[in-house]
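>>> only geometry, no sequence info:
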C-alpha cells in the first residue's frame, strides 16, 4: 500500500479529486501479497476473472457467466486476454486509475495472472469482497449503514 498523503485517508487508498488519477493500491507484480489468490488465479483464472467482472459490471453479469465465457475464449481461441483487458479498462475508468505500467491490452497479454490478481486486490482495497459477488456486497454495505443488527440471544426456560 502507498503511504497516506494529506488528501488521502489513513487506509492508504488514494482518493484524488475530479480529473486527478488515483494510484493502484498494489503493484502489478505484488501477486504474492495474497498467495491463495495467486495460486487460484494461476490454476483457474476464470474464477478470479468472473469475480472481478461481476463487481466491475455491478452485478449485470454473474461470476459464473463471465468465468465460463473467459474459459471458452481461453481454451478455444487463446484470446481471453482481449476480453479481460476490457474489464481492466472499465475498472480504471470507474476508479480513475492510471493505465500503468503500460496499456491494458499489453498488461493482460503479457501478464494475465498478475493483472487479474492486481484487479482483485484493488477491489478488496476499495471495500469490496469479490468472493461474495455484487449483490451480497451491496447488502453488506446497506446493513453497515443501518447499524449492526444481531438476532436475539437464545433464551432458556428455568428448571
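Everything's here; your move. Everything quoted here is computed from the prediction, not taken from an experiment.
>>> Please make it C-alpha for all contacts and neighbour counts, starting now.
OK.
>>> in the longest helix along the chain, what counts as buried?
The single longest helix within the chain, with elements called by DSSP state H, is helix 80-95. Of the residues in helix 80-95, 80-85, 87-89, 91-92, 95 count as buried by neighbour count, 16 or more other CA atoms under 10 Å.
>>> Tell me which helix or strand residue 73 sits in.
helix 63-76 (DSSP states H and E).
>>> If we go by neighbour counts, what in that helix is buried?
Buried residues in helix 63-76, counted by 16+ other CA under 10 Å: 63-64, 66-68, 70-71, 73-74.
>>> That one vs helix 80-95, what angle?
Helix 63-76 and helix 80-95 are oriented at 140 degrees to each other (axes from the mean of the first three to the mean of the last three CA atoms, to 10 degrees).
>>> before we move on, what SS does residue 139 have?
Assigned with DSSP: H, G, I helix; E, B strand; the rest coil, residue 139 falls in the helix class.
>>> OK, contacts around residue 137?
Residue 137 makes contact with 128-129, according to CA atoms under 8 Å, 6 or more residues apart in numbering.
>>> let's bring in a second one:
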C-alpha cells in the first residue's frame, strides 16, 4: 500500500512514495477529455480502422512489448498515467476502458502526441 508524504509548502499530491521507494509526481490532468476524439481525428481513425496495429505501435513507443498493445491496453494506459504523473486511479482507467475502450485508446494517443512521445 502506498503512503502519501506531504512536503511542507507543496501540494499534497506533488509527491507519493511507493513501497519500493520509487517516487512519482502526481497532479496533472489528461491534456484532453475522454470524448475529445474530434480534436485529433487522425488518431481516432487509426484506432477505429487499425486498432489491432495502432495499439501495438503505442506500446512499442512506451518501451513495452507489442503484444501489450494488442491484449492489455488497460494496463498500458495505467502504466502510462502513473509514469507521466497524471491524476487518476486503476478504477477510473478500468471504467473508461470498459465502457469506451476506443475513446480510452484515442485519449492515450492524444496524450502521447501532446508529450511528444509520438508524432
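Arrived safely, thanks for sending. As the structure is a prediction and not an experimental result, all values here were calculated from the model.
>>> Quantify their similarity with the TM-score.
Scored by TM-score structural alignment, normalised by the length of structure 2, the superposition of the two chains gives a TM-score of 0.69; 97 aligned residues with a CA RMSD of 2.2 Å.
>>> tell me which element residue 17 of structure 1 falls in.
Here residue 17 of structure 1 is assigned to no helix or strand, by DSSP H and E.
>>> count of residues packed around it?
Counted with other CA atoms under 10 Å, the neighbours of residue 17 of structure 1 add up to 10.
>>> what's the answer for residue 56 of structure 1, then?
Neighbour number of residue 56 of structure 1 under other CA under 10 Å is 21.
>>> Now it: closest residue in space, sequence neighbours ignored.
residue 91 (6.1 Å; CA to CA, 6 or more residues apart in numbering).
>>> so what corresponds to the one you found in structure 2?
Counting by TM-score structural alignment, residue 91 of structure 1 lines up with residue 80 in structure 2.
>>> what's the spacing between its match and residue 49 of structure 2?
Separation of residue 80 of structure 2 from residue 49 of structure 2 (CA to CA, to the nearest Å) stands at 23 Å.
>>> Next: residue 61 of structure 2.
20 Å.
>>> cool, residue 96 of structure 2 as well?
20 Å.
>>> Who has more neighbours out of these two?
The neighbour comparison of residue 96 of structure 2 against residue 49 (other CA under 10 Å) goes to residue 96, with 17 against 11.
>>> Matching the more buried one against structure 1, which residue comes up?
Per TM-score structural alignment, residue 96 of structure 2 is aligned with residue 107.
>>> again, but for residue 115 of structure 2
With TM-score structural alignment as the criterion, residue 115 of structure 2 pairs with residue 126.
>>> and if you look at residue 31 of structure 2?
Using TM-score structural alignment, residue 31 of structure 2 sits opposite residue 25 in structure 1.
>>> so is its match in a helix, a strand, or just coil?
Recorded secondary structure, residue 25 of structure 1: coil (three-state DSSP).
>>> Let me know whether it touches residue 123 as I believe.
No: in this structure, residue 25 of structure 1 is not within contact of residue 123 by CA atoms under 8 Å, at 9.3 Å.
>>> Specify which residue of those two has the higher count of neighbours.
Neighbour totals were compared for residue 25 of structure 1 and residue 123, and residue 25 leads with 22 against 19 (other CA under 10 Å).
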